[in-house]
Each structure stands twice: as structure tokens, then as C-alpha cells.
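Participant: The sequence and its predicted three-dimensional model are supplied below.
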Amino acid sequence: MIIIGKILPFQITSIAESSDIPYADRESHVKQKKLEQAGKFISSILSDDILFAGVSGSVSYAPEPEDDIDIYLITRNNRLWRVLLKSFIVCRITESKDICLSLAFDHEYAVEYYRSFISGLAAKDSVHVIPFAGLEYYQGLLHSSPEIMATYQKRENSTTEAEPVGQGHGSRLSPIDLMLYVIVSSWLHLKSLYRNKKFDRKNNPGDKFRTVTGLHRFYLKTVKYEELDRKFREGYR
């Protein structure tokens, strides 16, 4: 079994009210408050099209108060862009300024990614992801990855094995979904150009990022993250 981030049930409407959560220091308090925000946002976008929803990035480790809350979504095949559109709209309506939709795949791409491509810092971060919905599905993805199994499996604690994720969860690509991909991905690329120009004007090149899109994937890749990944692969862990 691979031990991943602590599960936060949706029944917990206020983490601060739970006597089981330790608040020994400021970092713990910041993390729990951000997870509470994430839980409220994820609960507002959940649908049958979402197979997995969780929190990645710095919040899954030890966040600072100013850190964004990186949301990670996996959807059914060919439903990625309608889910993303809904998520962006909810984010805008609720003024969830700390929420960052930074990583999203559909099922087809997620299976291929974990089986063939994931490595380096991304593999480590995947084990630290904090799941809010779709835990068993996500465990199956982790167990399908040779890189993750070889590096992070807790063999001494392994009593059960997750079933490998198959190629199900399919649906045809409709004209509407294709149109949403073109419109939403174009908007995201324009938005990234605008924000990167602002970072240039403020002389903050480390905050610049690339927006990567495709029919089955969307993610943001920052200059900072690429540098951290390079150092991680070189052994600065």
C-alpha cells in the first residue's frame, strides 16, 4: 500500500471545530484552514463527471499563509473541459481567490500518465496529494505507476493492494466538449500571457508559468517548479 495524504471527509464542514485535529503550531493551523477552504470548493463542483478531486502543491506539505490552494481533478473521458468551465465559474462566483485550478486530466490521460510518464518531483508530489473524493480510484493510479511503486511503496505496512485502474470511464467526445476545449483553453492561454507580462513588469521572472492544454489534460508549470524538479532529480532532496 502507498500511504498518501490524510483524507478529509466532506462531512467535516469546519475543521477548526474538530477536536481530533492538532493545532500545535502556526503551520498546522494554516494548512488546516486551507484544507477547509479546499473542501468547501470541491464540494461545490462535485458531479458524476469527476472521478477524483484533491489538493496538491505546497498545501499538501507545509504551506505559507500566502500560498495558493492547488486543486487537482481527474474527470471521466472527454468531460475535462466542461468540468473545468464549471469550476472556473464557481471559483469566480464564490470569489475563491486562494483556489488555483492547476492540474486536471481526464481518465484516459491520467492512466497513460501514471503508467508511462510520471517521474521526478511529480512522483513525490503525487504521493503527497490530499484526496477529498475518489480515494480508491487514485490509489489505483498510484499502484499502476512503476516509478511510484518502486520508490514510495511502504512494503512493511502493506496489507492490501489497490486494484490497477483500467481503461473504463469512457464517453464519446461531443461537439460541445470540443467547442469548450477550444474556447476555455484559448482563454487560459491568453490569461497566462497577460499574467506573465505582469510578472515581467514587476521583475518577478520566477513566478512566470506555462499553460499546457490538450483535449485530455490541463496543467500549469511554473519556472520555480521546473527549477525544484531539476534540483530534485540531481539529488538535492
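Facilitator: Perfect, I can see it now.

Participant: When you work out contacts or count neighbours from here on, use the C-alpha atoms and nothing else.
Facilitator: Fine.

Participant: Looking at this structure, which residue reaches furthest from the middle?
Facilitator: Largest separation from the mean C-alpha position in the chain: Arg201, at 29.0 Å (Cα atoms, centre = their mean).

Participant: now the residue positioned nearest the centre of the chain: how far from Asn204?
Facilitator: Taking Cα atoms, centre = their mean, the centroid of the chain lies closest to Tyr72, which sits 2.0 Å from it. From Tyr72 across to Asn204, the span is 25 Å (Cα to Cα, to the nearest Å).

Participant: Kindly report the same for Arg92.
Facilitator: Counting by Cα to Cα - Arg92 and Asn204 are separated by 25 Å.

Participant: try Gly120
Facilitator: 25 Å.

Participant: Please say which of the two ends up with more neighbours.
Facilitator: Ranked by neighbour count (other Cα atoms under 10 Å), Gly120 and Asn204 place Gly120 first, with 17 against 12.

Participant: Beyond the strand or helix carrying Ile42, next helix or strand please.
Facilitator: Using DSSP states H and E, Ile42 falls within helix 26-45. As assigned by DSSP H and E, the chain's next helix or strand after helix 26-45 is strand 50-56.

Participant: what's the following helix or strand past that next one in contact with?
Facilitator: Counting by DSSP H and E, the next helix or strand C-terminal to strand 50-56 is strand 69-75. With Cα atoms under 8 Å, 6 or more residues apart in numbering as the test, strand 69-75 has contacts from 34, 38, 49-59, 80, 83, 98-107, 110.

Participant: Kindly report the same for stretch 200-220.
Facilitator: 77-78, 80-81, 102-106, 108-109, 178, 181, 185, 188-189, 192, 195-196, 199, 221-224.

Participant: In addition, the following structure is provided for comparison:
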Amino acid sequence: MLESSQAIPQEIRKRIRFLVETAAANESTISLNELRSLMPENRFPTDTVLKHFLNADERLSRLLTETKGEITVRGREDLVEARNSQRRLARARIVQADEFLRTLSRLCPWIDLAGISGSTAYAGSKPEDDIDFFLVAKRRRVWISLLLAMVIARLERLRSSNAPMYCFNRIVERSDCERTFRESREPLLAREVLNLVVLRGSQLYGHLLASAPWIESMFPRLFAARLVEAGPTDDEPREKTHFVGTIANAVAFLVLGPYLLLAGMVRNVRLRKSGRDRECFNTLIQPDRYATESLLYNELREEYREVFA
């Protein structure tokens, strides 16, 4: 049954426009199916209904256009064809990331969850993009995990100049991750979580989702699909950490912490000199976590708060 354009609240129109324009700003599109998965559960039961609404709505039809199941802003129809190559590259990079994690997992069996975020997770990879990793480690294993990941990535680059650039922009302890899932109410975090490409630890991922009903309230359709995909949840007792690993982790923290802080400061200076201030990032360095967030990401988080309030 087709839903009357007049029956759709203005906040839904605002959400649709924001999501499409955000994709276009990142040189990508958003499919009808993906857009519908981000709508309230009682809206647009099929892609056809959503497509009809976009074509019938007086304002949105002037701003947005649909081609081959992809939605973009008018005047950027070229992004539809570009999206096909982005998807192919994203699939190839997921394979590369999986191979990288196979090596890392042998050295770091304490990594409970490993996933891909960023443009690869959104199937919008471009040649200049990094592969962004999200890792969850056992207690007192964050920094030794990061050190070994950086070493493996460096060795791959030395062996082949065509190896992708790996970015480990968020590594946290499991307890910290569980607390964030339970307590956060950030719409952008919810979207990132639901788009995460989980390559290791799907059971823990399911456990984390099940502990976060607030994510379900924001994106019920996508939440339900990802929860089913994750399978049985993991809430098994955690293994005790060994003393040697704890010492190695402390040493890695003392070595890497100052280095990454200084490297971040140097990179930000270079970005400002080249007029790319919004690409500068904040570096979070704590014993139980490491994260980087650009100013662009912080701006996007504020926009998500406004649109999905």
C-alpha cells in the first residue's frame, strides 16, 4: 500500500535529505534499501513505496533523484556509476583486511572482536581511502595489540607498495566497549555500529547489540537484520590475563603512547599548513583505549544529533 506524501512527518523528510546529502558529500550514493533500513519501522514497507514517495514529494523530488536503485542529489548523477566501482573496491579490501586479521589473530588471540568501519564498511571505498579497523581486546591487551598490528602493517607495506594503508583508529578493552554500548545514545555511533563489517567475533557483536536497545529504537529495521546476522550471542566468562602479556602491554603503552601523540601533532600541523583544518584529528590515548577522531567526524556527530534527536 502506497503511503500518502502528506502523511509523512517533516522529520522523516529531514532525515532522508540529510542521509542522501551526507552520502553525496562523501562522493557516494545511498541505495533505496539502505535508506529504508534507516527509517522508522512503520514507514515505507517496501523499496517501491519509498521510491514512489521520493518521486511524489514536491520538495524532495526537486532535490533528490533515484537511478538504478541508488539515490543522490540532483546534479550528481555521476555518483551512481562511481558507486559500482566503490562497491567492487570495498569487497576487495574486505578480503585484504581478512587476510591481515588472519595473521594478527595468530599473534593476538586475545582480540575478541575485529571489524571494518569507515568507507569500506559503507561500500564506498575510493583508491585513496585507508582501511579502518575497529578492535576489541581483552583486559590489558590494547597496546600490545596495536603495536603488533602496526608492525604487521608496516611489513606488508615493505613487501609490496600496493598493499593498502591500514588505519587502527579505535582499539578498546572489552569492558569499555560493553559500557559504551550500554550507555551511549549517540545516533552516529549507532549508525557506525550497524554498518560495521564484522570479520572476527560475531558472537560478541551480537551480545553487544543485544545490550543496546537504544540502537534498536533509532534504527529498528537495520538493528533486527544485524542481530539475526550475528547469530548466538557471546556472554561466556572471560579468560584471565597472563602476567607476561600484561607487562608487554604496559611497555607497548609507554613506547607507543608518546610516539602516536607526537605523530598526531605533526600531522595536524601539516594539514593546517595545507588548508585542510577540518581533517585535523584528536588523539585519545589511555591505558584501556586508543582512538582518533577528526574534526569532520565531530561535526558529523553533531549533525546526527540534530537530525535524529
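Facilitator: Good, I have the coordinates. The structure displayed is predicted, hence computed values, not measured ones.

Participant: And the TM-score between them?
Facilitator: Their TM-score after superposition, calculated using TM-score structural alignment, normalised by the length of structure 1, is reported as 0.81; 215 aligned residues with a Cα RMSD of 2.6 Å.

Participant: Could you pull out the strands in structure 1 for me?
Facilitator: 50-56, 69-75, 99-106, 130-133, 209-214, 217-222 (DSSP state E).

Participant: could you dump the ones you listed to a markdown table with distance to Ser144 of structure 1?
Facilitator: As requested, the strands of structure 1 are exported to a markdown table (distance: least, Cα to Cα, whole Å):
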| stretch | distance to Ser144 of structure 1 |
| --- | --- |
| strand 50-56 | 16 |
| strand 69-75 | 15 |
| strand 99-106 | 16 |
| strand 130-133 | 17 |
| strand 209-214 | 23 |
| strand 217-222 | 19 |
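
Participant: Kindly provide the distance from Leu73 of structure 1 to Leu84 of structure 1.
Facilitator: Leu73 of structure 1 is 9 Å from Leu84 of structure 1, by Cα to Cα.

Participant: who has more neighbours, these two?
Facilitator: The neighbour count for Leu73 of structure 1 versus Leu84, taken as other Cα under 10 Å, is higher for Leu73 (27 against 21).

Participant: Alignment lookup: that one to structure 2.
Facilitator: In structure 2, the residue paired with Leu73 of structure 1 is Leu135, using TM-score structural alignment.

Participant: Quick check: buried residues in the longest helix along structure 1?
Facilitator: The single longest helix within structure 1, with elements called by DSSP state H, is helix 175-201. For helix 175-201 of structure 1, the neighbour count (16 or more other Cα atoms under 10 Å) marks Asp177, Leu180, Tyr181, Val184, Ser185, Leu188, Ser192, Leu193, Asn196, Phe199 as buried.

Participant: Aligned to the fifth one, what sits in structure 2?
Facilitator: Ser185 of structure 1 maps onto Gly257 in structure 2 when the alignment is built from TM-score structural alignment.

Participant: what lines up against Phe52 of structure 1 once you look at structure 2?
Facilitator: Applying TM-score structural alignment, one finds that Phe52 of structure 1 aligns to Leu113 in structure 2.

Participant: Check the gap between its match and Val244 of structure 2 for me.
Facilitator: 22 Å.

Participant: ok, those two, which is more surrounded?
Facilitator: Neighbour totals were compared for Leu113 of structure 2 and Val244, and Leu113 leads with 20 against 9 (other Cα under 10 Å).

Participant: counterpart of Leu209 of structure 2 in structure 1?
Facilitator: Using TM-score structural alignment, Leu209 of structure 2 lines up with Leu142 in structure 1.

Participant: distance of that match from Leu173 of structure 1?
Facilitator: 26 Å.

Participant: And the two? Which one has more around it.
Facilitator: Leu142 (27 against 12).

Participant: for the more buried one, what are its contacts?
Facilitator: Ile2, Tyr114, Ser126, Val127, Ile148, Met149.

Participant: Which of these sits closest to Glu161 of structure 1?
Facilitator: Ile2 (9.0 Å; Cα to Cα).

Participant: any idea how far the closest residue to Arg157 of structure 2 other than its chain neighbours is from Ile111 of structure 2?
Facilitator: Among residues not flanking Arg157 of structure 2 along the chain, Ala163 sits closest, at 5.5 Å (Cα to Cα, 6 or more residues apart in numbering). From Ala163 of structure 2 over to Ile111 of structure 2 the distance is 23 Å, taken as Cα to Cα.

Participant: Then Thr48 of structure 2?
Facilitator: 42 Å.

Participant: who has more neighbours, the two?
Facilitator: Taking neighbours as other Cα under 10 Å, Thr48 of structure 2 and Ile111 compare with Ile111 leading, 25 against 15.

Participant: The more buried one touches Lys138, doesn't it?
Facilitator: Yes. Using Cα atoms under 8 Å, Ile111 of structure 2 is in contact with Lys138, at 6.4 Å.

Participant: okay, now Asn169 of structure 2: neighbour count?
Facilitator: Around Asn169 of structure 2 there are 19 residues (other Cα under 10 Å).

Participant: what's the counterpart of the residue farthest from the centre of structure 1 in structure 2?
Facilitator: Arg201 of structure 1 maps onto Lys273 in structure 2, by TM-score structural alignment.

Participant: distance of its match from Leu147 of structure 2?
Facilitator: From Lys273 of structure 2 to Leu147 of structure 2 the distance is 29 Å (Cα to Cα).

Participant: same check, this time on Ala230 of structure 2
Facilitator: Ala230 of structure 2 is 29 Å from Leu147 of structure 2, by Cα to Cα.
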